[in-house]
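A.B. asks: just need the structure, nothing else, for what follows:
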Amino acid sequence: MNKLTRILTVVVTCLAVGYFSSLVTQSSIETWFPTLIKPSFNPPSWVFAPVWTMLYIMMGIAAGLVWNRIDSEKEAVRKALIFFAIQLALNALWSYLFFGLKNPLLALIEIVLLWLMIYETYIKFAKIDKIAGYLFIPYLAWVSFATVLNASIWWLNK
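C.D. replies: Here you go, the predicted model:
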């Protein structure tokens, strides 16, 4: 498999995870979420879809670049991609916990674990491919913001 095929495979996978996560989110965005008290820094709802789309594309490119190094750094790439898969699963789980179960506290606990897995994935990716590491920085920053937002929503609505 060539580099471009690997990148496209992971980008499509990430976008699919994002799409299925959005299915859980949709009904709550229209019903439950508007009833919550939100902090003043809560972005408008229309911001989330384009931001997440770009983040999923960037993380897919990053993982594809790392996967492309499998022949020269087999063990490091294998470990990095395991962390990547775990963080991607946790990313999807957050939507289910927050919007599906309507449980901001459980989602808050989970997003801290997600952040740690993203950070560890970033560290592992950066050691294998610097560009892959750089591509993870906006994701890490956004989930940092999302963690503060999640905590604020929980606090304001407890």
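A.B. asks: make it CA atoms for all contacts and neighbour counts henceforth
C.D. replies: OK.
A.B. asks: need the outlier residue of the protein, farthest from its centre.
C.D. replies: Ser72 (27.3 Å; C-alpha atoms, centre = their mean).
A.B. asks: so it: helix, strand or coil?
C.D. replies: Ser72 falls in the coil class when you classify it by DSSP: H, G, I helix; E, B strand; the rest coil.
A.B. asks: now the second one, please; I'll put the structures next to each other:
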Amino acid sequence: MELLQVNGRINKKKLALNILIPVIGGSITGWIANKNAQEKYKKLKQPSFSPPGAVFPIVWTTLYTTMGIAKYRVDQKKKDSPAAVPLYDLQLGLNFLWSFLFFRWGLRGTALVEITLMLACITLTAYEFQQVDKTAGALMVPYVGWVAFALGLNYAVWKLNK
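C.D. replies: Predicted structure coming up:
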């Protein structure tokens, strides 16, 4: 429970909001972007390190939850960090956009460029969060790692299916 406490308190309403925005947003985006796209995706050549499809919703729900907790922690701190929240919002928007580029529109090369920008934004967000709250910064590290892996996967799929 200490993870959720900031300055000895938990603001349940703000915590829920910070978690639900990425979780619900990611779920809706995934549902819309992947609608009728999975059959095409299954026909593409996959790299040997591509995880089974069932892994993705589990990983993303976990990551969206931890990034929501990280943002909550930053929001609750009294320190000023003018770059932290706009960077968070930008990376989340890029996250949602990537699904459309890669799955819905089949623009895998464009998605590769976009996920590279997204990874840079996530890394900067993690850094800015770290400046405000060390726990918030640490909560972003698995997200950085997963998106780095996703970038490699995006590259491999794009290369194999040019």
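A.B. asks: element containing the residue nearest to the spatial centre of structure 1?
C.D. replies: By C-alpha atoms, centre = their mean, the mean C-alpha position of structure 1 lies nearest to Asn91, the distance being 4.5 Å. Using DSSP states H and E, Asn91 of structure 1 sits in helix 74-95.
A.B. asks: next, the buried residues of that helix.
C.D. replies: For helix 74-95 of structure 1, burial by neighbour count (16 or more other C-alpha atoms under 10 Å) applies to 76-77, 80-81, 83-85, 87-88, 90-95.
A.B. asks: Thr35 of structure 1 - how many residues pack around it?
C.D. replies: 11 (other C-alpha atoms under 10 Å).
A.B. asks: measure the aligned residue in structure 2 for it to Thr29 of structure 2 for me?
C.D. replies: Residue pairing (TM-score structural alignment): Thr35 of structure 1 is matched to Lys43 of structure 2. Applying C-alpha to C-alpha, to the nearest Å, the value for Lys43 of structure 2 to Thr29 of structure 2 is 22 Å.
A.B. asks: repeat that for Ile19 of structure 2.
C.D. replies: 16 Å.
A.B. asks: what's the answer for Ala126 of structure 2, then?
C.D. replies: 23 Å.
A.B. asks: next: Ser81 of structure 2.
C.D. replies: From Ser81 of structure 2 to Thr29 of structure 2 the distance is 29 Å (C-alpha to C-alpha).
A.B. asks: quick one, helices of structure 1?
C.D. replies: Taking DSSP state H as the test, the helices found in structure 1 are 3-30, 48-67, 74-95, 104-128, 130-157.
A.B. asks: show me what the helix holding Asn91 of structure 1 is packed against.
C.D. replies: Under the contact definition 3 or more C-alpha pairs under 8 Å, 6 or more residues apart in numbering; DSSP states H and E, helix 74-95 of structure 1 sits against helix 3-30, helix 48-67, helix 104-128.
A.B. asks: got CSV for those, with distance to Thr147 of structure 1 and mean neighbour count too?
C.D. replies: Converted to CSV, these look like this (distance: least, C-alpha to C-alpha, whole Å; neighbours: other C-alpha atoms under 10 Å):
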stretch, distance to Thr147 of structure 1, mean neighbour count
helix 3-30, 17, 16
helix 48-67, 14, 21
helix 104-128, 6, 20
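A.B. asks: what sits up against stretch 102-121 of structure 2?
C.D. replies: With contacts defined as C-alpha atoms under 8 Å, 6 or more residues apart in numbering, stretch 102-121 of structure 2 is touched by 33-35, 37-38, 41, 87-88, 90-91, 94-95, 98, 100-101, 144, 147-148, 151, 154-155, 157-158.
A.B. asks: what do you get for stretch 92-99 of structure 2?
C.D. replies: By C-alpha under 8 Å, 6+ apart, stretch 92-99 of structure 2 touches 22, 25-26, 29-30, 33-34, 111, 114-115, 118.
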